[in-house]
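1. Have a look at this fold, sequence not included:
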């Protein structure tokens, strides 16, 4: 497979393919085109080093010599990873960095597939050099990893209790910063919409409320899937339970987008009636109205660092588990504002 062949299959120019696979940023092509190009790269096992050797020696790609080494991306939290903005961005960071080192992300495995015999055969019959695990693992996933992979790196917002390399952006502390921002704006009646079980961002919400001796009220908490649909339904449940909250903290942007839609349909204005803040800073949040205030997580960089650490382990560069903590910061935009002294929810 050559750049020209990838370009023909993707329906774009050779220069566009080159910009995308050499990580020239989001301006290289649209998200749809970037995804299409990387799918072809993953499927065909295209390698820049092999392509360069072939060009130098005059070989046809059909007769390429050494194989690219391969990595599996295992999505522990989502069944449709390419539709999840956070995890797909994380995976692209891994893919881009791995590609520079002559590694290809050739296998995508979701949590639903780890008990599928076909998955066992795939991993056993093919030379998979390592695995990048994206999202919090359960015990079943950890057993799968231990059985089939010698080299593993984990990346996410929740630290896991396992002896693997971990690339973490501290979700608990990010939640504390987010809720503290609402408190600094004068909010004390802050609701939470998202998952609560084993979720450190919920723990961070509780930490921030307790630090100000503010009650964590059951009526202010809605346990719901961290999806746009979960956020939408969660906001409707919240409105049925409570009328006096002035702000909502969501553990991720996608949930917040669903919450915003439900509140706006209810006739509420953001942020004049209700402030909303979340965590992630996916691209989409700058293109909604109002633009979402969120904690910026360096998602692409987390993926790139994860790939570097995994490749270093595969190649014998280190043997003891490593942990890298990535920084975050508040991206203050339009969805948060001062708390109103007289709240309007009870009038709506």
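-> The structure has been received and is ready for your questions. This one's a predicted model, so the numbers in the text were calculated from it and none came from an experiment.
2. make it CA atoms for all contacts and neighbour counts henceforth
-> Will do.
3. mind listing what residue 151 touches?
-> Counting by C-alpha atoms under 8 Å, 6 or more residues apart in numbering, residue 151 touches 129, 130, 131, 310, 313, 314.
4. Mind doing that once more with 7 Å?
-> 130, 131, 310, 313, 314 (C-alpha atoms under 7 Å, 6 or more residues apart in numbering).
5. Tell me which two in the residues you listed are the farthest apart.
-> Greatest spatial distance among these (C-alpha to C-alpha): 131 and 313, at 10.9 Å.
6. Neighbour count: those two, which is higher?
-> Remark: of residue 131 and residue 313, residue 131 carries more neighbours, 27 against 21, as counted by other C-alpha atoms under 10 Å.
7. Strands of the stretch 151-300 of the chain, residue ranges please.
-> Taking DSSP state E, counting those that start in this stretch as the test, the strands found in the stretch 151-300 of the chain are 152-156, 165-168, 190-194, 221-223, 247-249, 275-280, 293-296.
8. Redo these as CSV? Include mean neighbour count.
-> Formatted as CSV, the strands of the stretch 151-300 of the chain follow (neighbours: other C-alpha atoms under 10 Å):
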stretch, mean neighbour count
strand 152-156, 26
strand 165-168, 24
strand 190-194, 26
strand 221-223, 20
strand 247-249, 27
strand 275-280, 27
strand 293-296, 25
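9. quick one: contacts for residue 336?
-> Residue 336 makes contact with 271, 275, 276, 277, 293 under the criterion C-alpha under 7 Å, 6+ apart.
10. same thing but 10 Å
-> By C-alpha atoms under 10 Å, 6 or more residues apart in numbering, the contact list for residue 336 reads 181-182, 185, 247-248, 270-277, 290-294.
11. One more: residue 128?
-> So residue 128 contacts 69-72, 104-107, 122, 148-151 (C-alpha under 10 Å, 6+ apart).
12. in which helix or strand would I find it?
-> For residue 128, there is no host helix or strand (DSSP states H and E).
13. Show the subsequent helix or strand relative to the one helix or strand residue 306 maps to.
-> Assigned by DSSP H and E, residue 306 belongs to helix 299-314. Using DSSP H and E, the helix or strand that follows helix 299-314 in sequence is strand 323-325.
14. Second structure follows, compare the two:
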């Protein structure tokens, strides 16, 4: 009955609701349809099988059902960056697979902003989140970078925490890490293999692992580090568009660019398509491997994060801590995988590709 109820609330068929709730990668005709289905599932505390529903109704048989909060720190909504939308869907699915309930989903992008956390008190933001919560949860999953000051404030409200991240928490809380520094090194190695030495960077710079990896790679290869090749920005498509407009104005722009996020690269490609420029078509490598990156032309070369595995191990760590299985802070580190597509090409073909989406 739960899926039927969700389908009625979302105004879709039962089969559509079932596919969205069972497969986080299912492509809907409309992203709004997916959001309506997931929102309906949250509103009725949907769990995917009869045993879990019995737990929820009180027929526990000695077992306990756990309520899990999710905090996304890089975005103000899941619409800003498809990477976080994908991570949220995977996390919700994994929580339900483990007969747990998604309690609250919070967006608090300022908690990833180092400048904000230094000048303001993030404790107020976090206290407001917990004040608005309808029920007490058993644990919290943080998706995205959380500044040290903010993370310490979160710990004053929550005992059981796991972080899914590309920037380490330095053993402040349990975490599943795909090291952004190594991701950047992998991406730039690919650009170097293609003959590029004038390499730019687009993404966040302040206390950011991927930017540290970019700097390390430039030093390692003894390339000149040109400040004009660095575009400091937050990840969304509009900022990627702005970044490419910035490079188009330069007399000698980078021939290769590492984008910290796929969504930035998508914006850059859209800018090149709109401007229809003939004199400048840089090679681009990004990271995240969002679905949209496979539908650009040229398709994005990217460093794929093992998103499903990161989510699965994160929930394992969290549930183990909740049940007293471990007390010491633990870290699981996972490797990114380079996926070579069309957007990273040899320097000899520097101006040949046509860019459009």
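-> Cool, got the structure. No experiment lies behind these values; they were computed from the predicted model shown.
15. now for the helix holding residue 306 of structure 1, which elements pack on it?
-> Helices and strands touching helix 299-314 of structure 1, by 3 or more C-alpha pairs under 10 Å, 6 or more residues apart in numbering; DSSP states H and E, are strand 69-75, helix 85-100, strand 130-134, strand 152-156, strand 165-168, strand 323-325.
16. looking at those, which is closest to residue 47 of structure 1?
-> Ranking those by distance to residue 47 of structure 1, with C-alpha to C-alpha as the measure, places helix 85-100 first at 7.0 Å.
17. Which residue numbers in structure 2 does that closest one align to?
-> Alignment of helix 85-100 of structure 1 against structure 2: residues 82-97, by TM-score structural alignment.
18. ok so, going back, distance to residue 38 of structure 1 added to the strands of the stretch 151-300 of structure 1, as TSV?
-> As requested, those are exported to TSV (distance: least, C-alpha to C-alpha, whole Å):
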stretch	distance to residue 38 of structure 1
strand 152-156	20
strand 165-168	23
strand 190-194	31
strand 221-223	35
strand 247-249	34
strand 275-280	23
strand 293-296	25
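19. so which of the ones you listed gets nearest residue 229 of structure 1?
-> Shortest distance between residue 229 of structure 1 and those, using C-alpha to C-alpha, is found for strand 190-194: 11.0 Å.
20. Just list the residues touching the spatially closest residue to residue 99 of structure 2 that is not a sequence neighbour, thanks.
-> Spatial nearest neighbour of residue 99 of structure 2, excluding adjacent residues (C-alpha to C-alpha, 6 or more residues apart in numbering): residue 52 at 5.2 Å. Shown in contact with residue 52 of structure 2 (C-alpha under 10 Å, 6+ apart): 46, 59, 60, 64, 65, 96, 97, 98, 99, 100, 101.
21. Could you find which two of those are furthest from each other?
-> Of all pairs drawn from the contacts of residue 52 of structure 2, the greatest distance, 18.2 Å, lies between 59 and 97 (C-alpha to C-alpha).
22. Tell me the counterpart of residue 119 of structure 2 in structure 1.
-> Under the alignment (TM-score structural alignment), residue 119 of structure 2 pairs with no residue of structure 1.
23. From residue 97 of structure 2, how far off is residue 119 of structure 2?
-> Computed as C-alpha to C-alpha, to the nearest Å, the residue 119 of structure 2 to residue 97 of structure 2 distance reads 41 Å.
24. who's more crowded, these two?
-> residue 97 (15 against 8).
25. so that one makes contact with residue 50?
-> No. In this structure residue 97 of structure 2 lies outside contact range of residue 50 using C-alpha atoms under 10 Å: 11.9 Å.
26. Can you name the residues that contact residue 280 of structure 1?
-> Going by C-alpha under 10 Å, 6+ apart, residue 280 of structure 1 touches 85-86, 157, 171, 174, 251-254, 294-299, 328, 331.
27. Go again with 8 Å.
-> Residues counted as contacts of residue 280 of structure 1 (C-alpha under 8 Å, 6+ apart) are 86, 252, 253, 294, 295, 296, 297, 299.
28. what about the aligned partner of residue 154 of structure 2 in structure 1, how many neighbours?
-> The alignment partner of residue 154 of structure 2 in structure 1, by TM-score structural alignment, is residue 145. Neighbour count for residue 145 of structure 1, taken as other C-alpha under 10 Å: 19.
29. Buried by neighbour count: which residues of the helix or strand encompassing residue 15 of structure 1 qualify?
-> Using DSSP H and E, residue 15 of structure 1 maps to helix 14-21. In terms of neighbour count (16 or more other C-alpha atoms under 10 Å), helix 14-21 of structure 1 has its buried residues at 14, 16, 17, 18, 19, 20, 21.
30. Just give the closest residue to the fifth one, not the sequence neighbours.
-> Distance criterion C-alpha to C-alpha, 6+ apart; nearest residue to residue 19 of structure 1, sequence neighbours excluded, is residue 28 at 5.6 Å.
31. Would you map the helices across the stretch 151-300 of structure 1?
-> 171-184, 200-211, 228-241, 253-265, 299-314 (DSSP state H, counting those that start in this stretch).
32. now those in TSV, with distance to residue 342 of structure 1?
-> Output for the helices of the stretch 151-300 of structure 1, formatted as TSV (distance: least, C-alpha to C-alpha, whole Å):
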stretch	distance to residue 342 of structure 1
helix 171-184	16
helix 200-211	21
helix 228-241	17
helix 253-265	18
helix 299-314	39
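33. Looking at these, which is nearest to residue 34 of structure 1?
-> helix 299-314 (14.0 Å).
34. What range does the closest one cover in structure 2?
-> Helix 299-314 of structure 1 corresponds to residues 307-322 of structure 2 when matched by TM-score structural alignment.
35. Mean per-residue distance, that stretch versus structure 1.
-> Relative to the matching residues in structure 1, stretch 307-322 of structure 2 has an average distance of 1.8 Å after the fit, by mean C-alpha distance after the TM-score superposition for structure 1.
36. No further questions, thank you.
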